[in-house]
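Peer 1: sequence first, then the predicted structure, then my questions.
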Amino acid sequence: MAETLAADPAGKRRERRPTPAASVTLYDRTSGLGKVGRYALLAVISFVVLFPVYTTVVGAFKPRHKVLVDRLVPTSVTFQTFIDAWNEGRLGRYLLTSGIVAVVVTLAQVVTSLMSAYAFAMLDFPFRRTLFVVMLATLLVPMEATLVVNRRTIDSLGWINSFQALIIPFTATAFGTFLVRQALLALPTDLRDAARIDGVGHLGFIRHVAVPLVRPTLGALALFSFLGTWNSYLWPTLVTTDADMNTVQAGLRTLKLQGLDAPNVVMAGTVIAAIPIVIVLMVFQRQLIRGLTAGAVKG
């Protein structure tokens, strides 16, 4: 039965009450509608995000005279646009520069974040909380507010058109320190006490205990650092005037100015510049998810 009659001791007839089976059916219907709504919303968001990417990739394979024709499904495909973008845009040189800068900055940020996070999480020194709050406050200062001063500092040091200008200002990050510190605070304090009893120093504890346990967080930080450095545009443009020191993002700007009558070449250059990002995301996707969700679920 979908429902039953409830009666009081006096024999009076009362309202019908749904049985557990009817409640479960109603819950399943509501849950199913909610799931369909969530999937529909995700499909719309995915379409909005991926449609420009699709049009860019499709436009990169079109000949110059058919870029604005058959926008969704190309009738002719050519790979010459990628060859032209690689040669005219000097993307090989720019990709090498961006790769060197991104790798060095990533390694530096991981090391400095780990060391500073360990100090704030495991060591006891005066004004520790105050210094940590001051460091976090730097996240509230936008990069644009310090560009002029930093640019003058780099110029006074004679680092214009050098790797030092592209790397050294980004060797440390407050966000990385905060992220790794939260992971270190989740470690049992007994581990540090046991290591101290065994005579293990700070560097030994970091190397043999802390790093293996917070490796997912370090992987997520490394991925964030690499992507942020690779996509950086404003700062490399300010500190490099020599074409040989341009990063790939600045190189795409030059390619765009040179190829105003060839938008398909610019699209091909954009696709080439995005290939390393796609590869990194595909390889370290699981590491990113593990790092972001570490400590989110407690047993």
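Peer 2: In hand now; what should we look at?

Peer 1: could you use CA atoms for every contact and neighbour count after this?
Peer 2: Noted.

Peer 1: and the residue nearest the centre of the chain, how far from Ala121?
Peer 2: Most central in the chain under C-alpha atoms, centre = their mean is Phe224, positioned 4.1 Å from the mean C-alpha point. The gap separating Phe224 from Ala121 is 22 Å, by C-alpha to C-alpha, to the nearest Å.

Peer 1: before we go on, here's another structure to hold up against the first:
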Amino acid sequence: MRIASSLRRRLNNTGRFFLNIPLMLIILVPLLYTISISVMPPDEIYGNHLIPTSVKFTNYIQAFTNPYYNFPRMILNSFIVSTTVMLGQMVTCSLAAFAFSFLQFKGKKILFLGVLATMMVPGEVTIIANYLTMAGWGWLDSYRALVFPFLTSAMGIFLLRQYYLTFAKELYEAAKLDGCSNLRFLTSIVVPLSRPALGALGAYVFLNTWNQYMWPLLVTNSREYRTVQIGISMLYDIDAVSLGLMMAGVVIVIVPSLSIFVFMNKQLINGLMAGAVKG
């Protein structure tokens, strides 16, 4: 029986592997072709070559060294904005989720439903109001305009609240009896035990902010504050025939996203699933 069960399990794993091969090809082929174009000479790009006959890193060198593009500055801006928004949401969403999970106050359920209702509002609906607010405060073309509107999110509050609900209420009550304040309980007990959920939230927020295009394009005018997604379009608009240069920029931009998925894949899945299953 054990031999038959082991053989059946191996056959299932083998079948799943072969079923995943088409999906893997769908994902990898466009990425590999993008890398191929980025190192391909211009005459081969427009000659419909799939594989370059000679590898040239001229496009990558030009993207990083040409002062007209200022691509390294845009990469730095994206890192600054994405990291700041990520840390900001981890702080604000943790505080809000703690209040909705452990504290008791009037109107808590109604207020939480109101927070969840904002998830159904498309970002395009609020973009004009946010822009007018940033303009009224004189924050256009600055890091403040890129960061401030995204320092909290309903999704982050919901995710952390669901995870916090898995904690035993007796743990909070015992801490209060020992004279532990709410802030100390949050920072000393809840946050250390919520690393999977916080890691998932951080990765999700970082990727979303890193890939933003419309909002940074709207609120920034100078290259000093432009982000990397705008930089990719600028690489192509400057010279319409520089397809290889734009693809080199795309590969550079994809590296952080792929790194997060490769190194934080398990933590990302566990963090997203833990609250959904236990909460």
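Peer 2: Here it is on my side, so go on. Keep in mind the model is a prediction, meaning the values are calculated, not measured.

Peer 1: re earlier: map the residue nearest to the centre of the first structure onto the second structure.
Peer 2: Aligned counterpart of Phe224 of the first structure in the second structure: Tyr204 (TM-score structural alignment).

Peer 1: check Ala250 of the first structure too.
Peer 2: The alignment partner of Ala250 of the first structure in the second structure, by TM-score structural alignment, is Ile230.

Peer 1: and its match, what does it touch?
Peer 2: Neighbouring residues of Ile230 of the second structure by C-alpha atoms under 8 Å, 6 or more residues apart in numbering: Tyr213, Pro216, Leu217.

Peer 1: and the gap between it and Met214 of the second structure?
Peer 2: Distance of Ile230 of the second structure to Met214 of the second structure, computed by C-alpha to C-alpha: 9 Å.

Peer 1: now swap in Leu207 of the second structure and tell me
Peer 2: Separation of Leu207 of the second structure from Met214 of the second structure (C-alpha to C-alpha) stands at 15 Å.

Peer 1: higher neighbour count, these two?
Peer 2: Using other C-alpha atoms under 10 Å as the criterion, Leu207 of the second structure and Met214 rank with Leu207 on top: 18 against 12.

Peer 1: so which helix or strand takes in the more buried one?
Peer 2: helix 195-210 (DSSP states H and E).

Peer 1: which elements pack onto that helix?
Peer 2: helix 71-102, helix 154-164, helix 265-278 (3 or more C-alpha pairs under 8 Å, 6 or more residues apart in numbering; DSSP states H and E).

Peer 1: and Tyr118 of the first structure, how far from Arg16 of the first structure?
Peer 2: The gap separating Tyr118 of the first structure from Arg16 of the first structure is 64 Å, by C-alpha to C-alpha.

Peer 1: more neighbours, the two?
Peer 2: Remark: of Tyr118 of the first structure and Arg16, Tyr118 carries more neighbours, 22 against 11, as counted by other C-alpha under 10 Å.

Peer 1: now which residue in the second structure aligns to the more buried one?
Peer 2: Checking TM-score structural alignment: Tyr118 of the first structure goes with Phe98.

Peer 1: what stretch of the second structure does stretch 173-180 of the first structure fall on?
Peer 2: Stretch 173-180 of the first structure corresponds to residues 153-160 in the second structure, going by TM-score structural alignment.

Peer 1: aligned to Val251 of the second structure, what sits in the first structure?
Peer 2: Using TM-score structural alignment, Val251 of the second structure pairs with Val271 in the first structure.

Peer 1: could you do Thr126 of the second structure as well?
Peer 2: Under TM-score structural alignment, Thr126 of the second structure pairs with Thr146 in the first structure.

Peer 1: can you check Asn182 of the second structure too?
Peer 2: Using TM-score structural alignment, Asn182 of the second structure sits opposite His202 in the first structure.

Peer 1: okay, now that match: neighbour count?
Peer 2: By other C-alpha under 10 Å, the residues close to His202 of the first structure number 17.

Peer 1: before we move on, what about Ala145 of the second structure?
Peer 2: 24.

Peer 1: what strand or helix carries the residue nearest to it when sequence neighbours are not counted?
Peer 2: Closest residue to Ala145 of the second structure apart from its sequence neighbours, by C-alpha to C-alpha, 6 or more residues apart in numbering: Trp139 at 5.5 Å. Applying DSSP H and E as the criterion places Trp139 of the second structure outside every helix and strand.
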